[in-house]
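J.: sequence-free structure coming up:
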């Protein structure tokens, strides 16, 4: 298991702040782009993630030194449930990640995502989005 160190905590804080800043910049850019964007955003809204659990490393994955990304196509249903999950990890990474148990860890974490459904014309709608889990050893 990785230890929580001040460096890890600082790195996570920097990442979270950067992500928040980028999201804020994106919202500001949309607001500044004029009435067309404003009208469009009133007609449809994207999925709003409330909670995105982390995927845990497996003992096998750590021992083998496996690092990489697991990409999943996730169906975010209009009723607020997670639907189908499809592994769309790159071909060259797929087998290695699965053998280390990391694909299953990503699937288990994705099933626990909490979200507000996307909306079209003000009504909840089902959408499919790609979710990525990155596994890096420190």
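T.: That came through, no problem. Note that this is a predicted model, so its numbers are computed, not measured.

J.: going by C-alpha atoms from here, please, whenever you check contacts or count neighbours.
T.: Noted.

J.: elements contacting the strand or helix carrying residue 105?
T.: In the assignment (DSSP states H and E), residue 105 maps to helix 102-111. Using 3 or more CA pairs under 8 Å, 6 or more residues apart in numbering; DSSP states H and E, the elements in contact with helix 102-111 are strand 68-76, strand 82-87.

J.: how about a cut-off of 7 Å?
T.: If contacts are counted by 3 or more CA pairs under 7 Å, 6 or more residues apart in numbering; DSSP states H and E, helix 102-111 sits against no helix or strand.

J.: so where do the helices sit in the protein?
T.: Using DSSP state H, the helices found in the chain span residues 6-32, 35-43, 59-64, 91-99, 102-111.

J.: want to compare, so here's the second one:
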């Protein structure tokens, strides 16, 4: 069975990003472990202004059901995106 995301917390805007009108998408590579924890994150596409750190912190709080192969949980790397837009 594939990895199943149960909840994906949203990162907040930083004051400096809002003041500077920074918008866009951050892309992270996230290592989802077989034991149900986020083991590592790597920022592949940055926005700066503290938004990268907010996205990483949110990704670390993702709740998920691990991927299984032959009925056994396995680790997997998956791309996770966080979009920031000022409305």
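T.: Arrived safely, thanks for sending. Computed from a predicted structure; not experimentally measured.

J.: what's the TM-score for these two chains?
T.: TM-score of the superposed chains, computed with TM-score structural alignment, normalised by the length of structure 2, equals 0.97; 87 aligned residues with a CA RMSD of 0.6 Å.

J.: coming back round to it: turn the helices of structure 1 into TSV, including mean neighbour count and distance to residue 81 of structure 1.
T.: Formatted as TSV, the helices of structure 1 follow (neighbours: other CA atoms under 10 Å; distance: least, CA to CA, whole Å):
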stretch	mean neighbour count	distance to residue 81 of structure 1
helix 6-32	12	24
helix 35-43	12	22
helix 59-64	14	29
helix 91-99	14	25
helix 102-111	20	9
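
J.: of those helices, which is nearest residue 84 of structure 1?
T.: helix 102-111 (9.3 Å; CA to CA).

J.: on average, how far is the closest one from the matching bit in structure 2?
T.: Comparison of helix 102-111 of structure 1 with structure 2 after fitting gives an average deviation of 0.3 Å (mean CA distance after the TM-score superposition for structure 1).

J.: hmm, who's touching that helix?
T.: 53-58, 70, 82, 97, 133 (CA atoms under 7 Å, 6 or more residues apart in numbering).

J.: among those residues, which are in strands?
T.: 70, 82, 133 (DSSP state E).

J.: who wins for neighbours among the residues you listed?
T.: residue 70 (25 neighbours; other CA atoms under 10 Å).

J.: list the contacts of that one.
T.: 89, 103, 106, 132-134.
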